[in-house]
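Asks: Only the shape, not the letters, is given here:
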């Protein structure tokens, strides 16, 4: 490869040992876990690419910030500081802390959704759709069609198809659409970004129909980087300025602070609407805690405030994206099929192209994730038919066009050498892909089955 990748913009101050296991040991561990990588013990995993959620290595300044945690039950000074930082960097007037992103999704869904409503979004996310459906809404995918083509390499595959959104408004009426859920970036499309122009257009269309736009802002800084890199007019703007403009096209957001806020726990719900804020503060007491801490300790709010500042550092985000691209480039050079272009937080193996001989009903992505663990102790996760779940009305599997395995890169945790181990394991599996068989699901939870479902290899 003749591409230059930047060195880590940090030095290592503390280390944590990782597991070194034998093939025989891994065979035992994956069988005990029912071929579900979520059910593996962390101590049995070598390189953990299950998720970037809460797996960040916090900085020395974040650890120092935790020492000034104010654990008052009400009126914590750390909450006031976090509120100040959110207003400064994101621009929203109100913030309601939650224990993590799905706590914010729960509040938003309960406050805004009525039975029979429709919530359009640029591809579903598992917990988001679950909360929407539990409150009586129907999710409608309005992402551009190109996002469902793993091999198509075009920019901003996360964009909303405005024609789809307009058609839904005409079909069901604006009064049955409480908000548009706009993910920046789009996880299940492969970490694909949304352009600033598209955000602006969605906001303008929704404003004409008095429909709110709520961002899933979990990986908003990564999205800002792609805008800076690839959208005309933004090359000379700072990540911080781009992020602030992005948020100006939303009425609020849900945030899992465990991603781009660079902490191990926590999240929040933001909004500008005073009435919506009052409803959220009433409900957060029931599910999370006082409005001035929600589901977070004071020390975690302080670490999050510092993490938000660090997240817009230009050297940090450039290195983060470069790590994803390094792994993607290694796999592409070896012919391993992945989602193109490479997204901001992970490389996604295209399991449908990797294992074309395994039907989707035999869970090829689930098996590929298990095989990667067997090969090298690397833990990844399925993002395909298992994650998609079942249609609540028909009971049939949702059958997404994308059948993926996500190789998620935690922030500031692994080096390029670790990524070489991952790449080598994927390449080795691809060379022997014809020997891999499918799975049978032997235990299926009713909700969010991918977390705890169990499987066994087909004979």
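Replies: Nice, thanks for sending it over. Remember, it's a predicted structure, so these values are computed and weren't measured experimentally. Residues are numbered from 1 along each chain as shown.
Asks: all contacts plus neighbour counts: C-alpha atoms, from now on.
Replies: Noted.
Asks: what's the neighbour count on residue 432?
Replies: For residue 432, the neighbour count with other CA atoms under 10 Å is 9.
Asks: Can you tell me how far it is from residue 347?
Replies: 20 Å (CA to CA, to the nearest Å).
Asks: how many neighbours does residue 373 have?
Replies: Every residue meeting other CA under 10 Å relative to residue 373 is counted, giving 28.
Asks: Which residue is the nearest non-sequential neighbour of it?
Replies: Of all residues not flanking residue 373 in the chain, residue 379 sits nearest, at 5.4 Å (CA to CA, 6 or more residues apart in numbering).
Asks: List the contacts of that neighbour.
Replies: With contact set as CA atoms under 8 Å, 6 or more residues apart in numbering, residue 379 has these partners: 37, 45, 46, 47, 48, 49, 50, 369, 370, 372, 373.
Asks: and with 6 Å instead?
Replies: 48, 49, 50, 373 (CA atoms under 6 Å, 6 or more residues apart in numbering).
Asks: ok, now residue 454?
Replies: Residue 454 neighbours (CA under 6 Å, 6+ apart): 34, 441, 442, 443.
Asks: Equivalent analysis for residue 182, please.
Replies: 121, 122, 215, 216.
Asks: Spatially, what comes nearest to the residue most central in space within the chain if we skip its sequence neighbours?
Replies: The centre of the chain sits closest to residue 187, judged by CA atoms, centre = their mean, with a distance of 4.7 Å. Leaving aside its chain neighbours, residue 187 sits nearest to residue 125 (7.3 Å; criterion: CA to CA, 6+ apart).
Asks: Put this next to the first one:
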């Protein structure tokens, strides 16, 4: 590995949080008490926490300073106006509705934009997004390129929508029966894979031709912009902000979890250009989130989000963020560890099918691999496979995705390259005795979003 291609952290550490490492005997007890579900392990019992990058970011000194100027008025907070102006400037949409986090925006959009029986087309599903779409009567159809389902295929922009699939659905279902296209940038469950500007543009042209709206899942749009700048000809001299603005110029709105690329710990928003949808969204946000000028967020959180969104557009920051993830991926690849290739923007995904070939997918190999990684090292990760996919709401049968993965998700501005080395060493050590990893079965299975609270036992 050429260590010189990985930049040093573009920040200085001003505050620290001590962490501890439990003994293996303690971790054996902890993982059993948690029902082999890493979501149910207490934070204080985790050494390196790669469960998620959602809300686990380290804020800057300017963001912390912004907390002190929080205007906690119930309506018309100046922090709301700062956030609204920032989002409009950077994203280019006409209207912004604040929410407590991304799934609040997903809920509102699904409520106002989907009629029962309509189809929602997307470049691979995401768990909470699909839940809200189906809860409001929508039927999800995956139109991502087939290569996205092949973990070992190393090609750029695996998040692209397949235009032939899109046209086929339009022809078969009819444009009027399609609620909207949900275009994720990047695609989380495909391994954090980006979408090219060329594909975004072509999808937009086809959608406009048939009068179909496009709503982005903008959660990791800054990471997507970095890949475009790095890998797509014609964008190498564009700023990250210019690329983000152009991406969204091809859509009708977006949902945003501010807990990722906005570099904060809570919050989100919904954007749109349509005036009628905006009025409907404002009516619903009052019922479920709060006033249209805070939407479940405190004034101080809106101020930190506005500042963080601008900081995320800085090239030095996003370059380090993506390359730190890539560093971990390259260390694992050099050791022969099976992962999703190429390495995406926010996480390294272990390919549990190839990691644990002795386990059937119905024995939840990714869930067991995540639990055993914690047992081995105190590193917390999460399953992204058959457990996360859930069950078909009509048949009750398990959705069986092609990808069965464990996500090693890197929080922003939290860990160093040495932490990545610790994680890599732990995965490599576990791989050497992977045959010891046992399958799991449900002890408790919730009806919705089961991966959050389900419990398991070893077979």
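Replies: Received the coordinates, thanks. Since the structure is predicted, the reported quantities are computational estimates derived from the model, not experimental observations.
Asks: still on that earlier bit, what about the residue nearest to the centre of structure 1, distance to residue 92 of structure 1?
Replies: From residue 187 of structure 1 to residue 92 of structure 1 the distance is 23 Å (CA to CA).
Asks: Repeat that for residue 258 of structure 1.
Replies: Plainly put, residue 258 of structure 1 is 19 Å away from residue 92 of structure 1 if you go by CA to CA.
Asks: Apart from its chain neighbours, what residue comes closest to residue 186 of structure 1?
Replies: Using CA to CA, 6+ apart, the closest residue to residue 186 of structure 1 is residue 192 (5.1 Å).
Asks: How about residue 332 of structure 1?
Replies: Among residues not flanking residue 332 of structure 1 along the chain, residue 338 sits closest, at 7.3 Å (CA to CA, 6+ apart).
Asks: Contact partners for that neighbour?
Replies: 348, 349, 350.
Asks: measure the aligned partner of residue 44 of structure 2 in structure 1 to residue 51 of structure 1 for me?
Replies: Alignment note (TM-score structural alignment): residue 44 of structure 2 maps to residue 43 of structure 1. Residue 43 of structure 1 is 16 Å from residue 51 of structure 1, where distance means CA to CA.
Asks: Of the two, which one has the most company?
Replies: A direct count of neighbours by other CA under 10 Å for residue 43 of structure 1 and residue 51 places residue 51 higher, at 19 against 11.
Asks: ok, now which ones touch the more buried one?
Replies: If you count contacts by CA under 6 Å, 6+ apart, residue 51 of structure 1 has them with residue 408.
Asks: which SS state does it fall under?
Replies: With DSSP: H, G, I helix; E, B strand; the rest coil as the basis, residue 51 of structure 1 sits in coil.
Asks: so which strand or helix has residue 324 of structure 1?
Replies: helix 314-333 (DSSP states H and E).
Asks: Now do the buried residues in whichever helix or strand comes after that helix.
Replies: With elements assigned by DSSP H and E, the helix or strand that comes after helix 314-333 of structure 1 is strand 346-350. By 16 or more other CA atoms under 10 Å, the buried positions in strand 346-350 of structure 1 come out as 346, 347, 348, 349, 350.
Asks: what's the average distance of strand 346-350 of structure 1 to structure 2?
Replies: Superposing on structure 2 places strand 346-350 of structure 1 at an average distance of 0.3 Å from its equivalents, by mean CA distance after the TM-score superposition for structure 1.
Asks: if I look at residue 446 of structure 1, how far off is residue 78 of structure 1?
Replies: 39 Å.
Asks: more neighbours, the two?
Replies: Legend: neighbour count by other CA under 10 Å for residue 446 of structure 1 and residue 78, higher for residue 78 (27 against 10).
Asks: From what I see, that one and residue 302 are in contact.
Replies: Yes: contact criterion CA atoms under 6 Å: residue 78 of structure 1 and residue 302 qualify, at 5.3 Å.
Asks: returning to what we had before: could I get the buried residues of strand 346-350 of structure 1 as TSV with distance to residue 401 of structure 1?
Replies: Output for those, formatted as TSV (distance: CA to CA, whole Å):
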residue	distance to residue 401 of structure 1
346	19
347	17
348	14
349	14
350	11
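Asks: Are we agreed that residue 270 of structure 1 is in a helix?
Replies: No: membership of residue 270 of structure 1 in a helix is not supported by three-state DSSP, which gives strand.
Asks: That one: neighbour count?
Replies: 29.
Asks: who touches the nearest residue to residue 50 of structure 1 once chain neighbours are set aside in this structure?
Replies: Distances taken as CA to CA, 6+ apart place residue 380 nearest to residue 50 of structure 1, at 4.3 Å, with adjacent residues excluded. Taking CA under 6 Å, 6+ apart, we find residue 380 of structure 1 in contact with 49, 50, 369, 406, 407.
Asks: Just name the closest of these to residue 74 of structure 1, please.
Replies: Closest to residue 74 of structure 1 out of the contacts of residue 380 of structure 1 is residue 50 (35.6 Å), distances taken as CA to CA.
Asks: Can you spell out the matching residue range in structure 2 for the helix or strand harbouring residue 167 of structure 1?
Replies: Assigned by DSSP H and E, residue 167 of structure 1 falls within helix 162-172. Using TM-score structural alignment, helix 162-172 of structure 1 corresponds to residues 163-173 of structure 2.
Asks: contacting residues for residue 346 of structure 2?
Replies: Neighbour list for residue 346 of structure 2: residue 410 [criterion: CA under 6 Å, 6+ apart].
Asks: again, only this time at 8 Å
Replies: Here residue 346 of structure 2 is in contact with 53, 192, 223, 321, 322, 325, 409, 410, 411 (CA under 8 Å, 6+ apart).
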